[in-house]
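1. here you go, sequence then predicted model.
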Amino acid sequence: MKQLKKVFFNMSMTNGSFNGVEIYSLKLKDQILQTKIFNAVFLYIKRTRFLSVYRLFWNFFIMPILVRRQLVYSFSSHGSPFIKNQIITIHDLICFSFPAQHKFQFYYFKYFIPIIIKSSKKVVAISEFTKSEILKYYDIPNDKVVVIHNGANRLRYDENEDDEDEFLKISGNIPFFITVGASYIHKNIENQLKAIALLGNLDVNFIIVAKKNAYGNYLRQMAKELGLKNVIFLHYVSENLLSKLYKEAICNIYISSYEGFGFPPLEAASMNTVSLVSKIEVMKEILGDNAIFVDSSSPQSIASQIKAIYLNRNKLDMYKSGFDDLLNKFTWENAGKNVMNLIENTIN
């Protein structure tokens, strides 16, 4: 019986936070486990205080001892300058646009990533836009960067009494827009709140899912100061309740000033809901004609689009016709196959 080649997978970003990189890692792990192409070994790190510092130390010095000369594939940008047989994944370079928001990441990407890139066989980018950012900030050959798009998280709503009651409590049977993942400054929620203030007495609510972190608390205070009684902040909702909120929303608002890919518009599409998104390159790349675009730097433009959507909801159907093709393009099965192909080509 032919012995399968051993491939290590760096899972050091899976620490229970369930951020985008952790979800990405777990989704691709599921795809890899469904195949028998490699002898896959998944490497985890323990949760500890000062996790970011420990993760850096583990990747640099402990992981090389564990993998030796075998190939290690990282689902994140974490790797080691002491491993020559590795592939890393860069999701975005947002830290260069918002260094104050991501101070630790800024120094990591500025001083450590160039060294790790040099010792990597390939660098995976999750979008063409992210690839263009990598080529912009680092001295790296074009063909060393491989684009493998994320999969879309296809949501579904399983009706149950508890979530129905919670939905009614949140929505109050009033039409609403939804915004998800509004926990960091690049999500541009300040301009969204300014736009809502310009709408005056429009009979609609705005549900914003935002952590109670420093930025989330700042947004709550800003909404209070603007007198926005129709803005409802949620710290956390279950995936099932989130599916219901997407499903019943007039529209999903996702006007980030920077993204590496962007999950929420595809999640909304899986619940047949159209998104209002920023007119930025990555949104055009991922969503094509299946979203409404807006100049997210202008509260006036945002307000105008929101009002137009609210008054002409029947026109949203024209954007939904391409949802099936959109969601079939971005699947975790496709992403998994592309990862496998890259590993096979690298090994060979």
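-> Received the coordinates, thanks.
2. can we go C-alpha only for contacts and neighbour counts from here?
-> Noted.
3. okay, helices next: where are they in the stretch 1-150 of the chain?
-> 20-33, 51-57, 63-67, 94-97, 103-107, 113-118, 128-137 (DSSP state H, counting those that start in this stretch).
4. Ile232 belongs to a helix?
-> No: membership of Ile232 in a helix is not supported by DSSP: H, G, I helix; E, B strand; the rest coil, which gives strand.
5. since we're on it, how many residues are nearby?
-> 17 (other C-alpha atoms under 10 Å).
6. and what of Lys36?
-> 9.
7. do Ala195 as well
-> 21.
8. can you tell me which residues contact it?
-> 299-303 (C-alpha atoms under 8 Å, 6 or more residues apart in numbering).
9. which ones among these lie within helices?
-> 299-303 (DSSP state H).
10. any idea how far Asn314 is from Lys320?
-> 11 Å (C-alpha to C-alpha, to the nearest Å).
11. out of the two, which sits in the busier spot?
-> Shown here are Asn314 and Lys320; by other C-alpha under 10 Å, Lys320 has more neighbours (17 against 9).
12. pretty sure that one is touching Val274, no?
-> Yes: using C-alpha atoms under 8 Å, Lys320 is in contact with Val274, at 6.8 Å.
13. overlap of the contact sets of the two?
-> In contact with both Lys320 and Val274: Asn290, using C-alpha under 8 Å, 6+ apart.
14. my read: Glu22 touches Leu28, true?
-> No: contact between Glu22 and Leu28 fails when scored by C-alpha under 8 Å: they sit 10.0 Å apart.
15. one more structure, for comparison:
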Amino acid sequence: MKIAFNAIRVSNRAGSGFDTFIINFVNEFARYVYSQKLNIDFDIYTFYPQHFPEVKKENIKQVKILFWKIAGSAAKTPNHTDTLKHKIFNQLSGLKNFLADYLRIFWTQFVFPFLARKYDLTVALTEYDAALFINKQMVIVHNTVPFLFPDFPTKYRFYTYQLLPKILRKCKIITVSNILKEELVNMFSLDPQKISVVYEGVDQKIFHPAPESEIELFKKRYQIAGDYILAVGHSHPMKNFSGVVQAFSLIRKNHKINLVIAGYADKKLPLSDGMIFLGHVPNDKLYILYSGAKCFVFPTWHEGFGLPPLEAMACGCPVVVSNRGSLPEVCGEAAIYVDPDKPENIAQEVLKVLNVLNVLNDDVVFNQMIKKGFEQAKRFSWEKTVKDFLDIFGKFSENAYLEK
């Protein structure tokens, strides 16, 4: 059987959750298939082959269309914050991202279906990369936020609300959590038998406790003075950075600690003393940031899976997360849960962690928190993700779920 993976969602910079999933999954899939000498022929379609070092060159199909080189480009943001040069850069970056987004949609809907004819199966690695005119298709769904929170900003509104439901009703679906499967069944009256669950993974080779010397060098480079709480994510309202900032203002009344935000946080967030915005931090440096944090806070309103808390656990960082979406399913008993609607609750639970560290100095309680985190993170690996996918793929290849 010959498979085509649609991986054009991956950007040059590769800093999003989609990027993390696709890059890790595809590389592990290739490594496993080659090492086990499985009788599976596959091709990867992507703008940026450099993200897939485990894939042989003959299995990489680089997509080249008009403007492809600027699609999702990764030019570094100037250090200036309020200059005309910076404003022009932001406008050009926005235009590039706009072009990138719609080039991906256009290619997937109108070019990929012709290429797909020579394959027995295509795999859309995100829900935004599924094609209406491909029948033998498997779609990996990562979240249902546009349907749960229709007032939140949504890209590709026509595709999301008009085409995606039609696509999901005619193909095999994989979700990254059980709660996501339940949501899809309820939203679209889908047959549960057509939906399988495959968890994401944590790369233990990257995410592990960093030595103190590396932490100190990292803090010096990014000008982080003293202890800090960490939040990671992008500017989508679902990430609830406003709740984090409100909770931090309450925390600062009791602890002179910093709040470090890594990722593309909303520039409209109110700034206060102790807040540090780092912007994009590469994955190969992120483990240092997790390792140095006194607490990782992730009070999002909804997650389809929620990988950052597991990454933090793998680095030995205590985790405070939302009690909604997939997070209780994924984090188990290794996290402290909060109501994301209540900043005072977020602050209260973070303060409990800080009190264990700084006031009570209770090594036993702290070590138990860290141990639970390590154990939980080890339950999720990319090798297991690939093995679970291949098990589903085996059933799919026998036409068990194909609609006639």
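-> Structure received. Everything quoted here is computed from the prediction, not taken from an experiment.
16. the longest helix along the first structure vs the second structure, average distance?
-> Identified as the longest helix of the first structure according to DSSP H is helix 332-347. Superposed on the second structure, helix 332-347 of the first structure shows a mean distance of 1.0 Å to its aligned residues (mean C-alpha distance after the TM-score superposition for the first structure).
17. in the second structure, what stretch matches that helix?
-> The counterpart of helix 332-347 of the first structure in the second structure, counting by TM-score structural alignment, spans residues 382-397.
18. give me the residues contacting the matching stretch.
-> Counting by C-alpha under 8 Å, 6+ apart, 1, 24-25, 28-29, 32, 172, 196, 198-203, 401-402 sit against stretch 382-397 of the second structure.
19. mind checking which of these are buried?
-> 24-25, 28-29, 32, 172, 196, 198-203, 401 (16 or more other C-alpha atoms under 10 Å).
20. which of these sit farthest apart?
-> The largest separation in these, counting by C-alpha to C-alpha, is between Asp203 and Tyr401 at 31.4 Å.
21. strands along the first structure, start to end?
-> Secondary structure of the first structure (DSSP state E): strands located at 6-10, 39-43, 71-74, 86-90, 122-125, 145-147, 176-180, 205-209, 231-234, 252-254, 275-278, 292-294.
22. mean per-residue distance, the third one to the second structure?
-> So that's strand 71-74 of the first structure. Strand 71-74 of the first structure versus its aligned partner: 1.1 Å mean (mean C-alpha distance after the TM-score superposition for the first structure).
23. how about TSV for the buried ones among the contacts of stretch 382-397 of the second structure, with distance to Leu115 of the second structure added?
-> Below are those laid out as TSV (distance: C-alpha to C-alpha, whole Å):
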residue	distance to Leu115 of the second structure
Asn24	24
Phe25	22
Glu28	24
Phe29	21
Tyr32	25
Lys172	20
Ser196	26
Val198	27
Tyr199	29
Glu200	28
Gly201	30
Val202	32
Asp203	32
Tyr401	23
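24. and the residue lying closest to Trp58 of the first structure once chain neighbours are set aside, how many neighbours does it have?
-> The shortest distance from Trp58 of the first structure to any non-neighbouring residue, by C-alpha to C-alpha, 6 or more residues apart in numbering, is to Ile45 (7.6 Å). For Ile45 of the first structure, the neighbour count with other C-alpha under 10 Å is 17.
25. pretty sure Ile45 of the first structure contacts Arg55?
-> Yes: Ile45 of the first structure is within contact range of Arg55, at 7.4 Å (criterion: C-alpha under 8 Å).
26. shared neighbours of these two, anything?
-> Ser12.
27. buried ones in stretch 377-387 of the second structure?
-> 377, 380-387.
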